[in-house]
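>>> just coords:
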């Protein structure tokens, strides 16, 4: 690990062997439910500089995943904007709205490019690649490349030819 690394809630984390981090990585894990670990990072994960991962319910990052600089991953928001929710009204300051959360799952051998943002409730399948500056608001299938804001799949891996095919 390259320091400084900012860790809050270490007792709510499982960090795999071979974890490597750049400077100014921020890992925040605060369990709001009865859960022994809300942030689980697999084996041989590489996290570059200035990455922020925030978890209150569940963020899982699979083995051998590569995370570029300035990536943001969170399983929660201040307020719930998916359903009608009086507690998330614009009359209430954002910091006073109740936290809502949905688990985030990032598979094994995933590559997240520079400045990717992963929103609550997202699953990224094994072997997926996410292009720089992408905002991931929906699930990304295994063995695919996604890019954009919001991100969409632009290529998939064809195992029979061992090549990436455009969509």
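Thanks, I have it. Remember, predicted model here, so these are calculated numbers, not experimental data.
>>> CA atoms for contacts and neighbours, from now on please.
Noted.
>>> Please give the three-state secondary structure assignment for the spatially most central residue of the chain.
Note on the chain: the residue nearest the mean C-alpha position is residue 73, at 3.5 Å, using C-alpha atoms, centre = their mean. Here residue 73 takes the strand state, with states given by DSSP: H, G, I helix; E, B strand; the rest coil.
>>> then this one, side by side with the first:
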């Protein structure tokens, strides 16, 4: 079946899954594992949650913290550095590589979304682009970081802010779309 869009013939979506059977089975196994073995765990069992993430392919530093109520789409695409945290109810839609730098904080119910759809494609195909959260950055409560965004070192995306473009280092952003508010005056010396 073909459609006519802007005078050009385009193939209509014929249905079918966007991901391979293997990918879907992996994510099903991951979801069941997290639900049964991690979702109910109290905060002190962070080491157990890190182990489960590693077993499914995540790169997780020994000091990282992932809350039990966080939702991670694919651990295989996730990398979390030292002392970084993914807070309660945060959603990490890691369709593409998603990197969280050292001491970065993803606050409660924040959303890192590495996937979208190509709205110009008649098949509305999925598009996945990596997300990078810099060291000491903070994604505040219920904020949204879109596909392909790099959040610079020490940057802050305020509560319910929406970043669809890169955020400069050591800058505070707010709103939808995220706009710079001011520079952060704090700097951290590298650990010896």
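Yes, it's here. Given the structure is predicted, the values throughout are model-derived calculations rather than measurements.
>>> sorry, back to before: looking at the alignment, what corresponds to the residue nearest to the centre of structure 1 in structure 2?
By TM-score structural alignment, residue 73 of structure 1 lines up with residue 112 in structure 2.
>>> Distance of the aligned residue in structure 1 for residue 61 of structure 2 relative to residue 101 of structure 1?
In structure 1, residue 61 of structure 2 lines up with residue 16, judged by TM-score structural alignment. Shown here: residue 16 of structure 1 relative to residue 101 of structure 1, a distance of 24 Å by C-alpha to C-alpha, to the nearest Å.
>>> neighbour-wise, which of the two wins?
Neighbours were counted for residue 16 of structure 1 and for residue 101 using other C-alpha atoms under 10 Å; residue 101 has more, 21 against 16.
>>> pretty sure that one is touching residue 75, no?
Yes. Counting by C-alpha atoms under 8 Å, residue 101 of structure 1 sits close enough to residue 75 to count as a contact (5.4 Å).
>>> per the alignment, residue 97 of structure 2 corresponds to what in structure 1?
With TM-score structural alignment as the criterion, residue 97 of structure 2 lines up with residue 58 in structure 1.
>>> Who are the contact partners of its match?
Residue 58 of structure 1 makes contact with 37-40, 75, 102-105, according to C-alpha atoms under 8 Å, 6 or more residues apart in numbering.
>>> For those, which entry has the maximal number of neighbours?
Counting neighbours by other C-alpha under 10 Å, the top entry in the contacts of residue 58 of structure 1 is residue 39, with 29 neighbours.
>>> Give me the distance between the equivalent of it over in structure 2 and residue 59 of structure 2.
Taking TM-score structural alignment as the criterion, the aligned counterpart of residue 39 of structure 1 in structure 2 is residue 78. Taken as C-alpha to C-alpha, the spacing of residue 78 of structure 2 relative to residue 59 of structure 2 amounts to 6 Å.
>>> now swap in residue 41 of structure 2 and tell me
From residue 41 of structure 2 over to residue 59 of structure 2 the distance is 21 Å, taken as C-alpha to C-alpha.
>>> And residue 146 of structure 2, by the same measure?
Spatial separation of residue 146 of structure 2 from residue 59 of structure 2 under the definition C-alpha to C-alpha is 21 Å.
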